[in-house]
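Asks: curious how this folds, go ahead:
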Amino acid sequence: MTTVETLHHDGSFQAYVAEPAGTPKAAIVVIQEIFGVNPGIRAKCDEWAAQGYLAIAPDLFWRLRPGIELDPDVEAQFQEALGLFGQFDQDKGIEDIEATIRFAREKSGGLKVGCTGYCLGGRLAFMTATRTDIDASVGYYGVGIDGLLGEKHAISRPVMLHVPTADHFVDADAQKRMHDGLDDHPKVTIHDYQGLDHGFATQMGNRRHEEGAQLADGRTAAFFAENLA
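Replies: Coordinates of the predicted model:
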């Protein structure tokens, strides 16, 4: 873990950092689900580091409860995570992501920085694309993106969205609004995953769908290889 100073220099928060064996080729900010920087998110960072990236996962719930780690496969902890989601200030979260982007650029010596987020993090990845100078953004099963389409004009760097068609948090109507609003955007690519549900690309646990996860992660790796070079 490392300490990152807030954007307005009025506090600090912890972030998990995974460094590659050699000089990084770029940096990736890994944006948590509602379960905190848990073992699955840390494993995502480790995987990116193994591919040559500096990977950083900020603790975005630090204002609510620093260091929280929840297991989505434990019902009580899942419900606890939903409660935290309801309390979370997303605008402050974007500020913390922006602070992490700046930290990543400094630590990597000015290399490009991408972000990849899951669930809540998928929504925040889209918001990061519209509100910061991130170089490339990937969102997995982002919630409520159809309600953020008024910000799409601000997207100037590449964005990729992974959308499972059977997502019980993002219904078919919301998915249609996403496609209607974004399919013609020159910087946005949407991949649909037929019959898969929310959380299919989680690193571990009951929600993971191995084939779907590998397909989505392969697309993300190719996306970053192209856009963070």
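
Asks: every contact and neighbour count from this point should use C-alpha atoms.
Replies: Fine.

Asks: who touches the nearest residue to Glu69 once chain neighbours are set aside in this structure?
Replies: Once flanking residues are discounted, Glu69 sits nearest to Asn38: 4.6 Å by C-alpha to C-alpha, 6 or more residues apart in numbering. Asn38 sits next to 68-71 when contact means C-alpha atoms under 8 Å, 6 or more residues apart in numbering.

Asks: now tabulate these in TSV and tack on neighbour count, distance to Gln51 and secondary structure.
Replies: Listed next are the contacts of Asn38 as TSV, based on neighbours: other C-alpha atoms under 10 Å; distance: C-alpha to C-alpha, whole Å; DSSP: H, G, I helix; E, B strand; the rest coil:
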residue	neighbour count	distance to Gln51	secondary structure
Ile68	16	27	coil
Glu69	18	25	strand
Leu70	20	26	coil
Asp71	18	26	coil
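
Asks: pipe those residues into CSV and attach distance to His9 per row.
Replies: Converted to CSV, the contacts of Asn38 look like this (distance: C-alpha to C-alpha, whole Å):
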residue, distance to His9
Ile68, 23
Glu69, 26
Leu70, 28
Asp71, 32
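
Asks: closest one to His8 out of these, please.
Replies: Nearest to His8 out of those is Ile68 (C-alpha to C-alpha; 23.3 Å).

Asks: now do the same end-to-end measure for stretch 13-28.
Replies: Terminal residues of stretch 13-28 lie 18 Å apart, using C-alpha to C-alpha, to the nearest Å.

Asks: what comes up buried for that stretch?
Replies: 13-20, 24-28 (16 or more other C-alpha atoms under 10 Å).

Asks: and the helices in the protein?
Replies: With DSSP state H, the ranges of helices along the chain come out as 39-50, 75-87, 90-107, 120-131, 172-182, 210-227.

Asks: just the ones you listed: most buried one?
Replies: When those are scored by mean count of other C-alpha atoms under 10 Å, the highest mean neighbour count falls to helix 120-131 (a mean of 26).

Asks: let's compare: structure for the following, please.
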Amino acid sequence: MTETVSIPTLSGDAQFSAYVARPAGGAKAAIIVIQEIFGVNPGIRQKCDKLAAEGYLAVAPDLFWRLEPGVELDPDVEQEFERALDLMGKFDQDQGIRDIEATIHHIRRDMGITKVGCVGYCLGGRLAYMTAARTDIDASVGYYGVGIDGLLREKHAIAHPLMLHIPTEDGFVDKDTQAAMHEGLDDHPKVTLHDYEGLDHGFATEVGKRRNEQAAQLADRRTSAFFAANLS
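Replies: Below you'll find the predicted structure:
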């Protein structure tokens, strides 16, 4: 079952929407699905639906709501891709993390699910790292997160498991950045990094030209095993 719910901000002075996919039976845990720069589009909703089929309550908050509620863009359409880049430039990531924290609180308080993880893609991959460092989320996964090298100073605050999927030919994450991520995180007891040789940004998207089927399935299997181990 799917629905749209309203989530109060941490301050309680406003609300934002979230797409929710519920499993057929009782949820074994909840997973927050953190959007790319393209909003809560069909691909992100499909991610939620697949997680619900695995027995999780999946929640995708609209993090661009302060800029424009209900953004849904197609990365394969050049004009929409450019619009997404513009939105990303205007987006307050620190505020976005507070909205993710509000989503965690809502799931635990109002939906009655204690164990909460998150998985993010692109911008969401970066936000998944920030969520691991700045909240009490139980487990986090980031796919092709951008600019994580600039966040390594926060790594000591990561108290719960984090997994990062890194395509080695990512057009938005150069080799030096990838090397810095490995140097900074390989010895972290809570962090696991997986490289995907020869692949580019967006390889695990559900729809569109960027998907690499074999690698996407491998990464998703690793993510499923990670959540099964850390959200039980």
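
Asks: quick one on the thing from earlier: which residue in the second structure aligns with the residue nearest to Glu69 of the first structure?
Replies: In the second structure, Asn38 of the first structure lines up with Asn41, judged by TM-score structural alignment.

Asks: roughly how far does that match sit from Lys155 of the second structure?
Replies: Asn41 of the second structure is 30 Å from Lys155 of the second structure, by C-alpha to C-alpha.

Asks: cool, and Ile31 of the second structure?
Replies: From Ile31 of the second structure to Lys155 of the second structure the distance is 22 Å (C-alpha to C-alpha).

Asks: what about Leu64 of the first structure, how many residues nearby?
Replies: 12 (other C-alpha atoms under 10 Å).

Asks: list the residues that contact it.
Replies: Neighbours of Leu64 of the first structure in contact, by C-alpha under 8 Å, 6+ apart: 84, 87-88.

Asks: excluding chain neighbours, what is closest to the spatially most central residue of the first structure?
Replies: By C-alpha atoms, centre = their mean, the mean C-alpha position of the first structure lies nearest to Gly117, the distance being 1.1 Å. Among residues not flanking Gly117 of the first structure along the chain, Ile31 sits closest, at 4.3 Å (C-alpha to C-alpha, 6+ apart).

Asks: related to what we said a few turns ago, list just the nearest of the contacts of Leu64 of the first structure to Val4 of the first structure.
Replies: For these, the nearest to Val4 of the first structure is Phe88 (18.9 Å; C-alpha to C-alpha).

Asks: can you tell me, leaving aside adjacent residues, what's nearest to the aligned residue in the second structure for Met127 of the first structure?
Replies: Using TM-score structural alignment, the equivalent of Met127 of the first structure in the second structure is Met130. Nearest residue to Met130 of the second structure, sequence neighbours excluded (C-alpha to C-alpha, 6+ apart): Ile97, at 7.2 Å.

Asks: what about that neighbour, distance to Val146 of the second structure?
Replies: 15 Å.

Asks: quick one on the thing from earlier: isn't the residue nearest to Gly117 of the first structure right up against Tyr118?
Replies: Yes. Assessed by C-alpha atoms under 8 Å, Ile31 of the first structure is found in contact with Tyr118 at 6.6 Å.

Asks: the two: who's more crowded?
Replies: Ile31 (31 against 27).

Asks: check contacts around that one.
Replies: So Ile31 of the first structure contacts 57-58, 115-118, 121-122, 124-125 (C-alpha under 8 Å, 6+ apart).

Asks: same question for Asp197 of the first structure.
Replies: 164-168, 207.

Asks: how about Gly150 of the second structure?
Replies: No contacts exist for Gly150 of the second structure under C-alpha under 8 Å, 6+ apart.

Asks: give me that answer again for 10 Å
Replies: 177, 180-181 (C-alpha atoms under 10 Å, 6 or more residues apart in numbering).

Asks: ditto for Gly181 of the first structure
Replies: 146, 148-150, 152, 175.

Asks: just Gln194 of the first structure next, same as before
Replies: Contacts of Gln194 of the first structure (C-alpha under 10 Å, 6+ apart): 163-167, 212.

Asks: could you count how many residues lie near the counterpart of Leu151 of the second structure in the first structure?
Replies: Aligned against the first structure by TM-score structural alignment, Leu151 of the second structure finds its counterpart in Leu148. By other C-alpha under 10 Å, the residues close to Leu148 of the first structure number 14.
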